[in-house]
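Colleague: generate a structure from the sequence data that follows.
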Amino acid sequence: MLFSTSTIAAVALAFASTVSAHATMFGVSVNGQDQGDGRDKYIRTPASNDPVRDLKSPNLVCNTNGGKPAPSFVKAPAGASLTSRWFHFNPNDPNDIIDPSHKGPIITYIAPFTEGNGAGPMWSKIDEQGFENGEWAIIKMRNNGGKVNFKLPSTLAPGQYLIRQELLALHMADFRGDQVEGRGAESYPSCFQVEVTGNGEAIPDQDFDFNRGYTYDNPGLFFNIHIPFDKYTPPGPPVWKSRRMRKMKRPKRPHFINTVVPEARI
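Modeller: Below you'll find the predicted structure:
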């Protein structure tokens, strides 16, 4: 495979910037109401802001502390507009988000609440933002002060859930991660806990398994952003629609976990 000088230069620049480029989730807003710093409160905050490249690792799902339940939940009605907020080192600096070389999609999934790490067939995709109008979703997020807007399904059944949002950086994805050490797509997953209210009856049932569904040859993960392209499709299933519903036992509600109620905007 041959690459142009400009492509090689772009890859080299991307590699050089990776040391200071990473990101993690800071907090969530519900219908415009800031829920405050969610780290280790309702977010299962990872030990670092480093990416996950190993597609067989359980850390691919909810990162390094994915199996450590947070002590509280964000409360949100079905159909609510949610905004997640990401940062690199300084959450008070709107410019300290992620390096601009880290281009790629932002994908959001939901699953019934679990105290485990989320591994296995339990996830459904509720939002994806990829490459639109010549701009990557991560760059849009960066230009928006680290904020990502999405909605809960309006027919979502009440109960406790785990939401996984992922920044998928493709600056090194021109080589497969299982074939070239240090290369491949970089996943930045963060999971937070939400208690959904309302009268909905739909429970997402795609049963997606990240360790099986994300493969090194998946065109959404093995993709060269440094050469011209016409279209990009994010990995994973299509965005879930609530036309299909099934009855299932709702997740347990641990008695030791409190609910975060909306606070005034910070």
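
Colleague: going forward, measure contacts and count neighbours with C-alpha atoms only.
Modeller: Noted.

Colleague: so what's the closest residue to residue 164 other than its chain neighbours up against?
Modeller: In space, residue 164 comes closest to residue 191 once its chain neighbours are excluded; the distance is 4.3 Å by Cα to Cα, 6 or more residues apart in numbering. By Cα atoms under 8 Å, 6 or more residues apart in numbering, the contact set of residue 191 is 43-45, 62-63, 66, 162-165.

Colleague: to compare against the first, here's the next sequence to fold:
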Amino acid sequence: MKSVSLALGLAALASQASAHYIFEQFNHGGTLYPVYQYIRQNTNNNSPVTDLKSTDLRCNVGGLTGNATQTLTVAAGDSFTFKSDIAVYHDGPLSMYMAQVPSGTTAAEFDGSGQVWFKILDLGPTFDASGTATWPLAQTYTSTIPASLPAGSYLLRIQQLGIHNPYPAGTPQFYISCAQLTVTGGGSGTPGPLVSIPGFITGTEPGYTVNIYTNFHNYTVPGPAVWSGASGGSAGGSAGTSAAAPNPPASSAAPTTPTVATTTHVAVSSPTSVTAVQKYGQCGGANWKGATTTGGIGK
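Modeller: As a prediction, the model looks like this:
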């Protein structure tokens, strides 16, 4: 009986782990690179981070440094894409941040400490004439390395904030990954405002505490304002071609203009498809693999 109970317990844990998502692949220049080649691998599977005071908010659990991760060379102005293992299905905004690596430190060594992070993208909900919200839920998210970004090494951080369980009974969930980049051909821009992680969200922001099922007609993504030098981004679209070689050369691809631009706190991007999830969202459970139909949100 003990062995049966243990097996059932392990199966339950496995089903819970598979019920979330993780950004595990990076696409640049039309090449979809292998899992975790340029993205720091975390140690909590695809589970979220919920502690606002934890350094795990930077690059996920186990991702404080990335010595096992390669660093990709990209040009300022290049587009890029993050891809998750399954499509994002928890309602909430998506943001991207960058942090320049200090002189004398490699991207793999940098732990993201200090007031060094700046935001380059916010994707929030859109509201139709009736006030119904549509969230940017997708498996791929594309943005652009700001053209005026100074050359150097950077951490590039993607964050999806699941606010599908009303606060305070439900704690918002951060799904996070960091890529390691060396940016060439940059400009003389001054990124900002700069924030520290943790500390960039206190837990009192309306975008963090909002109940998205009651009188929900507007939304502001929590965190700092998007840097004015950023170029926006979009959700959805093709993930590109998988890479065959583990050590690709640096790309010289020409800059690509994103299909939808958003540089304000309330994003105007619309995903190419929208997933339908039951009210409050399913979070865990055997065989849950994300929403499988299209339609309105929160119905």
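
Colleague: neighbour-wise, which one of the contacts of residue 191 of the first structure leads?
Modeller: Each of the contacts of residue 191 of the first structure was scored for neighbours by other Cα atoms under 10 Å, and residue 43 scores highest at 31 neighbours.

Colleague: with adjacent residues omitted, what lies nearest to the residue mapped onto it from the second structure?
Modeller: Taking TM-score structural alignment, residue 43 of the first structure has residue 39 as its aligned residue in the second structure. Nearest residue to residue 39 of the second structure, sequence neighbours excluded (Cα to Cα, 6+ apart): residue 179, at 4.2 Å.

Colleague: hang on, that neighbour in a helix?
Modeller: No - counting by DSSP: H, G, I helix; E, B strand; the rest coil, residue 179 of the second structure falls outside a helix, being strand.

Colleague: ok, it to residue 109 of the second structure distance?
Modeller: 13 Å (Cα to Cα, to the nearest Å).

Colleague: which of the two has more neighbours?
Modeller: residue 179 (29 against 13).

Colleague: residues near the residue mapped onto residue 125 of the second structure from the first structure, how many?
Modeller: In the first structure, residue 125 of the second structure lines up with residue 131, judged by TM-score structural alignment. Around residue 131 of the first structure there are 21 other residues, counting by other Cα under 10 Å.

Colleague: go on, residue 197 of the first structure?
Modeller: Count around residue 197 of the first structure with other Cα under 10 Å applied: 17.

Colleague: residue in the second structure paired with it?
Modeller: In the second structure, residue 197 of the first structure lands on residue 184 (TM-score structural alignment).

Colleague: where do the strands sit along the second structure?
Modeller: 23-28, 31-32, 72-75, 79-84, 94-100, 117-123, 126-127, 133-134, 140-144, 152-162, 173-184, 233-235, 241-242 (DSSP state E).

Colleague: could I get those strands as CSV with distance to residue 55 of the second structure?
Modeller: Below are the strands of the second structure laid out as CSV (distance: least, Cα to Cα, whole Å):
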stretch, distance to residue 55 of the second structure
strand 23-28, 18
strand 31-32, 29
strand 72-75, 24
strand 79-84, 22
strand 94-100, 14
strand 117-123, 13
strand 126-127, 31
strand 133-134, 31
strand 140-144, 24
strand 152-162, 13
strand 173-184, 12
strand 233-235, 26
strand 241-242, 32
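
Colleague: can you tell me which of these is most buried?
Modeller: strand 117-123 (a mean of 28; mean count of other Cα atoms under 10 Å).

Colleague: show me what that one is packed against.
Modeller: Using 3 or more Cα pairs under 8 Å, 6 or more residues apart in numbering; DSSP states H and E as the contact test, the elements touching strand 117-123 of the second structure are strand 94-100, strand 233-235.
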